[in-house]
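Participant: just to be clear, the model below is a prediction. Sequence and coordinates:
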Amino acid sequence: MRNTLGCLGNIIWFLLGGIWMGLAWWFYGLLCFISIVGIPWGRACFVIGQFAFFPFGKMPVSREVLTGQPDIGTGIWGTVGNVIWLLLAGIWIALQHLIWAFFCAITIIGIPFAWQHVKLAGLALCPIGKTIVPADVAEAAERAYAEKRMRP
């Protein structure tokens, strides 16, 4: 039942604006790639764009949490990249998603769509070092990572 609702939510989302959101993220990704130095942000834009097309049933998760191993995007360089992104674009994109979330949340039917905008807003703030996986995989990875960190 949960999977059917997620599929239905994704179809409605896609038809009522998700296609434009995903394409907008991909457009900004292309702009980042053109600049060469923006390639890390461009890669993140393509990942987020794919997520923006069909967000129901998926969650963003740190690649370090998912794999158990740090990489360049989850280390200090990822943090630097996220700070630069936050100052130049992240705040504005997140604000747009939060405005859309507000309008979606006005009706009860729109609340699940508002929640998707909130997820996208959070991801828009710090996209470097994140990937998108099914929600159950993200929850299991976060649980396993937390258990590993709690062991002495």
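Facilitator: Everything's here; your move.
Participant: C-alpha from now on. contacts and neighbour counts both.
Facilitator: Fine.
Participant: who's in contact with the helix or strand where Ala44 lies?
Facilitator: Taking DSSP states H and E as the definition, one finds Ala44 inside helix 39-53. Helix 39-53 has contacts (CA atoms under 8 Å, 6 or more residues apart in numbering) with 10, 13-14, 18-19, 21-26, 28-33, 58, 81, 85, 120, 123, 127-128, 130-132.
Participant: put this beside the first:
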Amino acid sequence: MRTILNVIWLVLAGIWLAIGYVIAGIICCVLIVTIPFGIASFRIAAYALWPFGRTVVRDSDAGAMSTIGNVVWLVFAGWWLALGHVITAIPLFVSIIGIPLGVANIKMIPVSLLPLGARIVET
């Protein structure tokens, strides 16, 4: 069932969300200082391509630099990406088949807002 949902997700929403994360990652990797943001963005792009069967776990040992980085990310890129998730989730909720996809899209909003200190693990 996860594979079927992941294939439907990839066609309806995954490609577009992953492209958004890759663009954000490329922009972040242009400057040396923002490379950690770019790496986090590429990691979330892979999660946006195939989300079912994986989940986000917060790392309790992330530290203060992670918190500061998350605030910077939230201001410059996080809210744009979260807005993309909301805009993508709305049409998915219209059909019965799209409801689980819309729920998965909404579940990706916290990691799009605060990516540092988060790990994506298999369930």
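Facilitator: Here it is on my side, so go on. Just so it is clear, the model here is predicted, and its values are computed rather than measured.
Participant: any idea what the TM-score is?
Facilitator: Comparing the chains after superposition, counting by TM-score structural alignment, normalised by the length of structure 2, produces a TM-score of 0.91; 123 aligned residues with a CA RMSD of 1.3 Å.
Participant: on that earlier part again, what's the helix holding Ala44 of structure 1 aligned against in structure 2?
Facilitator: Structural correspondence for helix 39-53 of structure 1: residues 35-49 of structure 2, per TM-score structural alignment.
Participant: how far off centre is the matching stretch?
Facilitator: How far stretch 35-49 of structure 2 lies from its chain's middle: 7 Å, per CA atoms, centre = their mean, to the nearest Å.
Participant: what's the helix or strand for the residue most central in space within structure 1?
Facilitator: Closest residue to the average C-alpha location of structure 1: Leu123 at 4.0 Å, with CA atoms, centre = their mean. If you go by DSSP H and E, Leu123 of structure 1 is part of helix 111-125.
Participant: contacts for the helix or strand just after that helix?
Facilitator: Next along the chain after helix 111-125 of structure 1, taking DSSP H and E as the criterion, comes strand 130-134. Under the criterion CA under 8 Å, 6+ apart, residues 44, 47-48, 51, 57-63, 73-74 lie in contact with strand 130-134 of structure 1.
Participant: got a list of what the closest residue to Ala101 of structure 1 other than its chain neighbours touches?
Facilitator: Closest residue to Ala101 of structure 1 apart from its sequence neighbours, by CA to CA, 6 or more residues apart in numbering: Ala114 at 4.0 Å. The neighbours of Ala114 of structure 1, taking CA under 8 Å, 6+ apart as the test, are 100-105.
Participant: can you name the two of those that are farthest apart?
Facilitator: Between all members of the contacts of Ala114 of structure 1, the longest pairwise span (CA to CA) is found for Trp100 and Ala105 and amounts to 8.5 Å.
Participant: that older thread, what lines up with the residue nearest to the centre of structure 1 in structure 2?
Facilitator: With TM-score structural alignment as the criterion, Leu123 of structure 1 matches Val111.
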